[in-house]
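**Q** pasting the sequence and the predicted model now:
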Amino acid sequence: MNSRALAAEAFGTFMLMSSILGSAFYSFGAPSGAAGILGVAFCIGITVMVTAFAIGHVSGGHYNPAVTIGLVAGGRFEAGKAVFYILAQLIGACAACGIFSLVGHTSPTFAANGYGELSMLKASLSEVFILETVLTAFFLVVIMGVTRVNGPSLLAPAAIGLALTAIHIMSIPISNTSVNPARSFGPAVYAGGLPLSQLWLFFVAPILGGVVGGLFGKWLLKADA
């Protein structure tokens, strides 16, 4: 297993998690005015975009277990490497949470994902499950489409970053947006309690969506593979 690829996955996930925590913890409470959902969404999308431009070529720029598993399902990634990538992603997410716990000014839930009391709109378990599954599938189709052999490879990071921005605008009020088990894992571990008890949902739904999106993308883009 390529150690540089694993380091890139850990670092990329660390930066993704940092963009989520920094924007969630600090921009909403800024004295000069809250950045709001749009500010948070663009912070996350831009971070993923620039990280993918900078180091995506080293590992493929997954930064997300659902993406890794979805790409395996879509025939774009070796199954034997998936476990190592996922471990690196989980470590990167937890490391970012550790840094922000030291910085402080965090929320009791540590920006965790959730339903019911953890949802801005008090969305139900089924509502969160459906949206997380559908949006992760959408994300995988975008990733597979822009990274196809004859695709717009130079613009792929921009498309992926903008897709993630759109996903966050759509779903922050419902689930605080996961579409990424590593993103959910770190905050749940640090928050404990209710966020940790709901963590299973943010593994099952995004991974299911990743597999569906990977398989659908493989079929849809078959002629362009």
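**A** Arrived safely. Numbering: from 1, shown residues only.
**Q** all contacts plus neighbour counts: C-alpha atoms, from now on.
**A** Will do.
**Q** tell me which residue is most central in the chain.
**A** Nearest to the mean C-alpha position of the chain, by C-alpha atoms, centre = their mean, lies N180 at 3.7 Å.
**Q** that residue against G70, yeah?
**A** No. Look at N180 against G70 with C-alpha atoms under 8 Å: they stay out of range, at 11.4 Å.
**Q** so which helix or strand takes in the closest residue to N176 other than its chain neighbours?
**A** In this structure, N176 finds its nearest non-sequential neighbour in N113, 5.2 Å apart by C-alpha to C-alpha, 6 or more residues apart in numbering. Under DSSP states H and E, no helix or strand contains N113.
**Q** ok so, going back, pull the contacting residues for the nearest residue to the residue nearest to the centre of the chain once chain neighbours are set aside.
**A** Leaving aside its sequence neighbours, N180 sits nearest to N64 (C-alpha to C-alpha, 6+ apart; 5.3 Å). Counting by C-alpha atoms under 8 Å, 6 or more residues apart in numbering, N64 touches 13, 86, 89, 180-183.
**Q** list just the nearest of the residues you listed to L6.
**A** Of all the contacts of N64, Q89 has the smallest distance to L6: 8.3 Å, by C-alpha to C-alpha.
**Q** count the neighbours of the closest one for me.
**A** Taking other C-alpha atoms under 10 Å as the criterion, the count of residues near Q89 is 32.
**Q** check it against this one:
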Amino acid sequence: MSAETEAQPLAAELVGTLILVFFAVGSAVLAGEFIGSLGIALAFGFTLLALVQLFGPISGAHVNPAVTLGMLLAGRMDVRTAVGYWIAQFIGAAIGAALLFLVAHQVPGLSTHGAFGSNGYGDRSAVGLSLGGAFVFEVLLTFLLVFVYLSVTRGFTARGWDGVPLGLTLAVINLVGIPLTGAGVNPARSFMPALFAVGSAISQVWLFIVAPLVGAAVAVVVHRLVHAQDEEWLSDLSRLRASRARDR
């Protein structure tokens, strides 16, 4: 595999995560009062649907470190590839958040301090959800997203109509999660906006990194229980690849 070919999935993850943060998180920052929770949820869902169509065959359009962790734990990608994805995702989220921060500061009267599309619990939750409740909720939300990724894809890429269930799932997650925690489910999406929001957003962001990773691990376990045939297919594919590598 050439260096150019290896770089393509990383570039896709970087650009994809940048787009997700700028446009989807941007819908909450720049247009939240006009489109409401439903509009923000649809923005996240449609953005992911488009990204899967664009980048799914190249990188899988994970655009989320928790999804990549799920693929790694499920044996669909190696550690080296996963680390590359994580680096690309956080860089993409950082660029997307920086561009969004720049645009937001061109809007008169728009304050980003302590908010800026960041997630939260307690007094930063619209319903006052507790720390424990927020942790369990983020685990469950991320479990659902990663479980759907594992169920509708083969390997770690996505093709064809895979974007439809993935986009709908993210839309539902945000529709339910926005009033409770802001619906993190993505460590890169949560961490970078929190850095620009500063204040209490920074002190709470740890939850929105740890809980999604736990949710991803749970999704892998449950997927192995209910989709055993997929796991057998992946095991056969891994053995075939290893055999071909030895023959070379």
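**A** Nice, thanks for sending it over. All figures in this text were calculated on a predicted structure; none of them were measured in a lab.
**Q** the residue nearest to N176 of the first structure -> the second structure?
**A** Aligned counterpart of N113 of the first structure in the second structure: N119 (TM-score structural alignment).
**Q** okay, buried residues for stretch 228-235 of the second structure please.
**A** If you call a residue buried by 16 or more other C-alpha atoms under 10 Å, then stretch 228-235 of the second structure has these buried ones: 230-231, 234.
**Q** again with stretch 194-207 of the second structure
**A** Burial within stretch 194-207 of the second structure, assessed by neighbour count using 16+ other C-alpha under 10 Å, is assigned to 194-198, 200-202, 204-205, 207.
**Q** got it, and stretch 69-80 of the first structure?
**A** Quick answer for stretch 69-80 of the first structure (16+ other C-alpha under 10 Å): 69-77.
**Q** would you reformat those residues as TSV and include secondary structure and distance to V142 of the first structure?
**A** Formatted as TSV, those follow (DSSP: H, G, I helix; E, B strand; the rest coil; distance: C-alpha to C-alpha, whole Å):
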residue	secondary structure	distance to V142 of the first structure
I69	helix	15
G70	helix	12
L71	helix	12
V72	helix	15
A73	helix	15
G74	coil	12
G75	coil	15
R76	coil	13
F77	coil	16
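**Q** any idea how far F90 of the second structure lies from F143 of the second structure?
**A** Separation of F90 of the second structure from F143 of the second structure (C-alpha to C-alpha, to the nearest Å) stands at 20 Å.
**Q** neighbour-wise, which of the two wins?
**A** F143 (27 against 23).
**Q** which SS state does that one fall under?
**A** helix (DSSP: H, G, I helix; E, B strand; the rest coil).
**Q** leaving out sequence neighbours, find the closest residue to the counterpart of P181 of the first structure in the second structure.
**A** Residue pairing (TM-score structural alignment): P181 of the first structure is matched to P187 of the second structure. Of all residues not flanking P187 of the second structure in the chain, I209 sits nearest, at 4.5 Å (C-alpha to C-alpha, 6+ apart).
**Q** by how much does the helix or strand encompassing that neighbour deviate from the first structure on average?
**A** According to DSSP H and E, I209 of the second structure maps onto helix 207-226. On superposition with the first structure, the mean distance recorded for helix 207-226 of the second structure (mean C-alpha distance after the TM-score superposition for the first structure) is 1.0 Å.
**Q** now that helix: buried residues?
**A** 207-220, 223-224.
**Q** how about residues contacting whichever helix or strand comes after it?
**A** Per DSSP H and E, helix 207-226 of the second structure leads on to helix 228-247 as the next helix or strand towards the C-terminus. Contacts with helix 228-247 of the second structure, where a contact means C-alpha under 8 Å, 6+ apart, come from 75-76, 154-155, 224.
**Q** cutoff 7 Å now
**A** R224 (C-alpha atoms under 7 Å, 6 or more residues apart in numbering).
**Q** one more: stretch 95-106 of the second structure?
**A** Stretch 95-106 of the second structure has contacts (C-alpha under 7 Å, 6+ apart) with 18-19, 21-22, 26, 30, 110, 192-193.
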